[in-house]
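Peer 1: next come a sequence and a model predicted from it.
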Amino acid sequence: MSFEIRRLTPPEFSLLAPQLVEIYIEAMHYNPAILHSRISSWRNDVTRPGFSAQIVTHDNGIVGVAYGFLGSPDSWWDAELRRGLRLQGGPTEEQWDIVRNYFELAEIHVLPQYQGHGLGRKLLEGLLWNAPARYALLSTPEVPNEDNGAFRLYRAAGFFDVLRDHLYPADARPFAILGASLPL
């Protein structure tokens, strides 16, 4: 199979947001009813400092997406990160160092039928190769024994635990928040 990784401009990302959110919904097994709210949220993210996005294309169209931006105390996710750290007795000095200087890998998804071809790794490395921060942070659903492709990818790329078993208000599953020193 032939795949191409391509960086998107913010206007391109905004235009493609409906298709990109559909990939997210399928990969994360979310209810399609969230489509319109997520499209709006993703389009708003293009205004965040340090915004960067990439897609994977194939003959059948777009099969993967990754995007992120600089972490900021004014974002919902940053507030969740800080809340989770406080609930677990932190943040420690090391965690404060991370919270003050990170690139939020907001989303990274490959359609299930195209997983296992190294596309997630290419998206991850491409998005973070020149990220303007000392750390990268992301969250991923917890799975027993970290036994899935996402955890294997993140661990192989050098991601470490920042916060485990975090519960977001809108998702019943616990999530792990992982960090990596940049550059990878």
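Peer 2: Everything's here; your move.
Peer 1: hey, let's count contacts and neighbours off CA atoms from now on
Peer 2: Fine.
Peer 1: what residues does stretch 103-121 touch?
Peer 2: 23-24, 26-27, 56, 63-71, 123-124, 131-138, 149, 153 (CA atoms under 8 Å, 6 or more residues apart in numbering).
Peer 1: off-centre distance for that stretch?
Peer 2: 9 Å (CA atoms, centre = their mean, to the nearest Å).
Peer 1: can you show me the helices along the chain?
Peer 2: 10-28, 35-45, 76-87, 93-99, 119-128, 149-156 (DSSP state H).
Peer 1: can you put those helices in TSV and add mean neighbour count?
Peer 2: Below are the helices of the chain laid out as TSV (neighbours: other CA atoms under 10 Å):
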stretch	mean neighbour count
helix 10-28	17
helix 35-45	16
helix 76-87	16
helix 93-99	15
helix 119-128	20
helix 149-156	15
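Peer 1: got JSON lines for those, with distance to residue 111 too?
Peer 2: Formatted as JSON lines, these follow (distance: least, CA to CA, whole Å):
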{"stretch": "helix 10-28", "distance to residue 111": "6"}
{"stretch": "helix 35-45", "distance to residue 111": "16"}
{"stretch": "helix 76-87", "distance to residue 111": "24"}
{"stretch": "helix 93-99", "distance to residue 111": "30"}
{"stretch": "helix 119-128", "distance to residue 111": "10"}
{"stretch": "helix 149-156", "distance to residue 111": "12"}
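Peer 1: take the one below as the second:
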Amino acid sequence: MSPIIRKLSIPEFTINAPVLVDVYIDAMNYDKAIRDTRIEVWRRNSQNPGFTAVAAVIDDQVVGIAYGFNGSPDHWWQHQLRRGLRQQGGPTEEEIHIIYDYFEVAEVHVQPGFQGHGIGRKMMHELLKDAASSHAILSTPEIDEEANHAFSLYRSLGFSDLLRDFRFDGDQRAFAVLITPLPLQHSL
């Protein structure tokens, strides 16, 4: 079970968005009713500067997807970051620099039956290897004692806390916002 990790062109990503979103829905155990909306959001995201996407494929089946793009002051997500940093007493000078020079890891998902086998790690290395930003930032739902594959992966790649127990506008769940310098310093 050795996956092929490959970069997707923007046309490949947009054409295959339904299959890729299905991986996301399965991995996150979301209601399938969100499928069409997420497909459109993902297709719009592919137009962001610095957009990069990778897929993990085993026996012609997509089992993982990761994508991201350069952070931008115009993006909703960066507005949320700035709000969170203000709420915790910042942003500091260093945080100001970082939030204007980062690669946003928007999504990283592996089909449940394939999690815990290094696929996410391989996708993250491929996704971030050519990112021109000084840092990568991502968010992940808070889990008691960080006891899931996602947190284990992010910590092993050197991600540290930027915000904890943060609530994005429109979502009642608590999130951790994590950051790591680029290039990644942790090997496969």
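Peer 2: That came through, no problem. Keep in mind it's a predicted model, so treat the numbers as computed, not measured.
Peer 1: between the helices of the first structure, which one is nearest to residue 168 of the first structure?
Peer 2: Closest approach to residue 168 of the first structure among the helices of the first structure is made by helix 76-87 (7.4 Å; CA to CA).
Peer 1: neighbouring contacts of that closest one?
Peer 2: Against helix 76-87 of the first structure from outside (CA under 8 Å, 6+ apart): 71-73, 91, 163, 166, 168, 177.
Peer 1: can you do 6 Å?
Peer 2: By CA atoms under 6 Å, 6 or more residues apart in numbering, the residues outside helix 76-87 of the first structure that reach it are residue 91.
Peer 1: give me the mean deviation of that helix from the second structure.
Peer 2: With mean CA distance after the TM-score superposition for the first structure, helix 76-87 of the first structure departs from the second structure by a mean of 1.3 Å once superposed.
Peer 1: now that helix: which residue numbers in the second structure?
Peer 2: When the second structure is aligned by TM-score structural alignment, the counterpart of helix 76-87 of the first structure is residues 76-87.
Peer 1: what's the spacing between the matching stretch and its chain's center?
Peer 2: 17 Å.
Peer 1: spatially nearest residue to residue 43 of the first structure, not counting backbone neighbours?
Peer 2: residue 14 (5.1 Å; CA to CA, 6 or more residues apart in numbering).
Peer 1: please apply the same query to residue 1 of the first structure.
Peer 2: That would be residue 58: by CA to CA, 6+ apart, it lies 7.9 Å from residue 1 of the first structure.
Peer 1: and the gap between that neighbour and residue 165 of the first structure?
Peer 2: 35 Å (CA to CA, to the nearest Å).
Peer 1: quick check, central residue of the first structure?
Peer 2: residue 107 (2.9 Å; CA atoms, centre = their mean).
Peer 1: any idea how far residue 91 of the first structure is from it?
Peer 2: Distance from residue 107 of the first structure to residue 91 of the first structure, by CA to CA: 24 Å.
Peer 1: same thing with residue 121 of the first structure?
Peer 2: 29 Å.
Peer 1: with residue 126 of the first structure instead?
Peer 2: 30 Å.
Peer 1: next one: residue 73 of the first structure
Peer 2: On the measure of CA to CA, residue 73 of the first structure and residue 91 of the first structure end up 14 Å apart.
Peer 1: residue 181 of the first structure now?
Peer 2: Counting by CA to CA - residue 181 of the first structure and residue 91 of the first structure are separated by 18 Å.
Peer 1: name the residue in these two with the higher neighbour count.
Peer 2: The neighbour comparison of residue 181 of the first structure against residue 91 (other CA atoms under 10 Å) goes to residue 91, with 19 against 16.
Peer 1: excluding its backbone neighbours, what's nearest that one?
Peer 2: Here the residue nearest residue 91 of the first structure, using CA to CA, 6+ apart, is residue 85, at 5.3 Å.
Peer 1: check residue 62 of the second structure too.
Peer 2: Per CA to CA, 6+ apart, closest to residue 62 of the second structure is residue 56, 5.8 Å.
Peer 1: what's the match for that neighbour in the first structure?
Peer 2: Counting by TM-score structural alignment, the partner of residue 56 of the second structure is residue 56.
Peer 1: OK, contacts around its match?
Peer 2: When contacts are counted by CA under 6 Å, 6+ apart, residue 56 of the first structure touches 4-5, 62-64.
Peer 1: repeat that with 7 Å
Peer 2: Contacts for residue 56 of the first structure (CA atoms under 7 Å, 6 or more residues apart in numbering) come out as 3-6, 62-65.
Peer 1: buried ones in stretch 109-118 of the second structure?
Peer 2: Buried residues in stretch 109-118 of the second structure, counted by 16 or more other CA atoms under 10 Å: 109-111, 114-115.
Peer 1: for those residues, which one is nearest residue 159 of the second structure?
Peer 2: residue 109 (16.9 Å).
Peer 1: now the closest one: how far from residue 95 of the second structure?
Peer 2: For residue 109 of the second structure relative to residue 95 of the second structure (CA to CA), the value is 27 Å.
Peer 1: wait, residue 52 of the first structure sits on residue 68?
Peer 2: Yes - at 5.6 Å, residue 52 of the first structure and residue 68 qualify as touching, with contact defined as CA atoms under 7 Å.
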